[in-house]
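[1] the following comprises the amino acid sequence and a computationally predicted model.
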Amino acid sequence: MSEPRVFLLPDLGEGLTEAELVAWHVAVGDEIAVDQPIAEVETAKSAVEVPSPYAGIVTELHGQPGETLDVGKPLISVTPLSTGVAADDAAPAPSPAHPVVEPNETELAEAKPADAVAETYREEEKAGSGNVLIGYGTPGGHSQARRTRARKSSVTVAERTGSTAPELSKEDDLTLLRTRVPGKLGAVISPLVRRMAREHGVDLGDISGSGDSGLIMRRDVEAALRTTAPAQVPEAKPAETRPLESEAAAASQEAQAANGVDARTGLPIAARTPVRGVRKAVAANMARSRSEIPEATVWVDVDATALMELRGGLKANGAEVPGLLAFIARFVTAGLKKYPELNTRIETAEDRSQEIVAFDGVNLGIAAQTDRGLVVPSVRAAEKLTARELDAEIRRLTDVARQGKATPTELGSGTFTLNNYGVFGVDGSAAIINHPEVAILGVGRIIDKPWVVNGELAVRKVTELTLTFDHRVCDGGTAAGFLRFVADAIENPTSLLADI
């Protein structure tokens, strides 16, 4: 029977180092095909369905839903199906003079036609469709292929089932020495077991391993948790003496008992929520923006009555009418053409010298609130699109973002961000710049306000525009000029919308 192939979690975009396993689409024992979706994972960018590069029978799933997996760690093990008599004829048993070499899992090696086993493996790799995720792919005709079977090693590693560890470099040996079981030279604790012990406060030095050479397994940590759990959670009173209370109140008390009491406030802790996925990415990016960018904010109230009347007239004629955000996006791209300083990025070299990088084009980011958090997909080459085309692309991007299906390219290629926080019923906000961009324009709600028109008081449709900008790339005069340009376009929209 063929040895299982272990598929490692690939880099799903822009150097991400981890992903949360949301759900499995397959189970142990299932027969799967090449490029069949096997799992859904959530990264800091989006939710992604991961396809399998192998066909065969699922022998092991390396992770549980809700678990965070590191890129490059095992995701699934698949045993290839038997290729039948033809395959046996094509791949005779190796002779002692031509032993089969098991390549390292990160090794890139050219297939040798003289080696029947290597040739068979290359042909199997060619069977893929060519669909590629960053970090792996089905070769589809390249002379080099990523090998996934590991060389044998004398080091015993926890939680490996039927496969051996890859050869270790000197640096790897030093790392493993730090994770060996005290007093047991040959026993190495797996990262999964170490993480479980760390998260639950279990001292591995107090545990006797049940694996080979005293290796500490997952079951040993779980057993230690079971022995300490009764001391952490107070025993419930007998049912007949417990006072009457709602199930919700009982659950709340149990949660508070499990989470403990906050030392600073003295209040029971109701819940602990890990910061991960999109929330983790947003937090890191916003913290970096505030720590690196000397920002300033300017704002202005705008009479949007003319724009509202223009849309109303188009609707009355039965035409397909873009949304208000699409019109404003059209004005923004025109404004950035006149004030290109706000469509740049600052790059810092290793010697701390800095450059302002300007772009020939605008990738307009649209801030979108989703169930997973705030994401900013971008309309590529937005300056080339009409208001109707912008409207269609904005709707498409916000839809895929809310479904968690936006690609890393769509989420990470913006040069300027437009944020419509008016949908939340607020007038203004000093937004944080979406690093590494240098400016963000916010649009508040449009409401009726008293406004002076030709010396007389009137009720007009008024909104507030807020521009936050990086003071390193321009001064207030440039920022105010851009903001005034967009405001004037909203108040007199026909001058810029001849091509809608």
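    Arrived safely, thanks for sending. Numbering: from 1, shown residues only.
[2] only C-alpha atoms for contact and neighbour calcs from this point on.
    Will do.
[3] measure how buried the residue nearest to Pro493 when sequence neighbours are not counted is and give me the count.
    Counting by Cα to Cα, 6 or more residues apart in numbering, Pro493 lies nearest to Leu307, which is 6.0 Å off, once chain neighbours are set aside. Using other Cα atoms under 10 Å, Leu307 has 20 other residues around it.
[4] next up, a second structure to put side by side with the first:
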Amino acid sequence: MTGRPFPTQRRHTLFFLDQIRDFAPVHLDTEVDATALVAARHRAREAGPRRSVVSYVVHAAAGVLAKHPQANAAIHGRLDPRVATFDTVSAKVTLDRVLDGQRVVLATVIPGLEHAGLAEIQEHLDRVAAQDPDTAEEFAAIRQLRRLPFQEALDRFRTAAGLLERRPGTTGTFSVTSLGHRAVDGFHSVGGTTVTLGVGRITDRPVVRDGAVAVAPVLRLSLTFDHRVIDGAEAADVLTEIKDALEAVPA
């Protein structure tokens, strides 16, 4: 056996997992007929601009959550909890990156989604994907956590996480995480927000249309919600409406 200190590059993940211990997660999942989504991505690719599956999911979810303010919310505190509902919609999207030689999960927050179009969402994701985590301003706070003494870094993380008014900019009002680039059909994750969407791969599956079995591209989509903030009926409405929006992606 070989022991080693915990890598400082992953310190933010350790602190995040400490923060979400208060969560009361419940997991839902559905299947999305991705025929329209695949066709829209193909048409976009022929026209020039790339469109990722995640950008479509973020766009669809933002439109739904703008109509569900109770789900576009956050909670903080145990003995005297406070719940904040937000008048803006922002998404935290996870990223698989390398920080100082260590593979880590990072995140970016896309703000103002109640006014953002698909192209703006994709531009944000492409811009962040092109940045170097070792130098980009986007990840300066993560790098700072590495330089501080452990307890001071943890205290700062906890303090920042407890400020409800800052949540839209620091953690987003909902989260999207994807493992669809690999052979992962579906998964559930707690993203630190009341609603977290897990995006699996799109693959051909049998579906029933007009009473007959056909083969179509299917996306497995999960929703994890914090039961302290909303109940299952609200979460089911949100997931169903996101599914409906993705199945009706316009040309």
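    Arrived safely. Not measured: the values here are computed from a predicted model.
[5] follow-up on the earlier one: aligned to the residue nearest to Pro493 of the first structure, what sits in the second structure?
    Matched across to the second structure, Leu307 of the first structure falls on Leu37, judged by TM-score structural alignment.
[6] for its match, helix, strand, or coil?
    helix (DSSP: H, G, I helix; E, B strand; the rest coil).
[7] from what I see, it and Ala245 are in contact.
    No: using Cα atoms under 8 Å as the test, Leu37 of the second structure is too far from Ala245 to be in contact (9.9 Å).
[8] in the first structure, what residues pair with the helix or strand hosting Ala160 of the second structure?
    Assessed by DSSP states H and E, Ala160 of the second structure sits inside helix 150-161. Using TM-score structural alignment, helix 150-161 of the second structure corresponds to no residues of the first structure.
[9] buried stuff in that helix?
    Across helix 150-161 of the second structure, burial judged by 16 or more other Cα atoms under 10 Å covers 153-154, 157, 161.
[10] about what we covered before: residues in contact with the residue nearest to Pro493 of the first structure?
    Counting by Cα atoms under 8 Å, 6 or more residues apart in numbering, Leu307 of the first structure touches 490-493.
[11] distance check, it against Ala489 of the first structure.
    Using Cα to Cα, to the nearest Å, one gets 9 Å for the distance from Leu307 of the first structure to Ala489 of the first structure.
[12] likewise Asp303 of the first structure?
    10 Å.
[13] for the corresponding residue of the first structure for Glu114 of the second structure, which non-adjacent residue is spatially closest?
    Residue pairing (TM-score structural alignment): Glu114 of the second structure is matched to Glu383 of the first structure. Nearest non-adjacent residue to Glu383 of the first structure, counting by Cα to Cα, 6+ apart: Thr333, 5.3 Å away.
[14] isn't that neighbour up against Ala382?
    Yes: Thr333 of the first structure lies in contact with Ala382 (Cα under 8 Å); the separation is 6.9 Å.
[15] who touches both of these two?
    Common contact partners of Thr333 of the first structure and Ala382 (Cα under 8 Å, 6+ apart): 362, 364.
[16] burial check on the residue mapped onto Phe174 of the second structure from the first structure, number of neighbours?
    Using TM-score structural alignment as the criterion, the counterpart of Phe174 of the second structure in the first structure is Phe416. As a burial measure, Phe416 of the first structure scores 27 neighbours (other Cα under 10 Å).
[17] so how far is Leu310 of the first structure from Phe416 of the first structure?
    Applying Cα to Cα, the value for Phe416 of the first structure to Leu310 of the first structure is 26 Å.
[18] then Glu60 of the first structure?
    For Glu60 of the first structure, the distance to Leu310 of the first structure equals 61 Å [Cα to Cα].
[19] before we move on, the earlier item: switch the buried residues of helix 150-161 of the second structure over to TSV; also include distance to Val215 of the second structure.
    TSV is the format used below for those (distance: Cα to Cα, whole Å):
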residue	distance to Val215 of the second structure
Ala153	51
Leu154	50
Phe157	47
Ala161	45
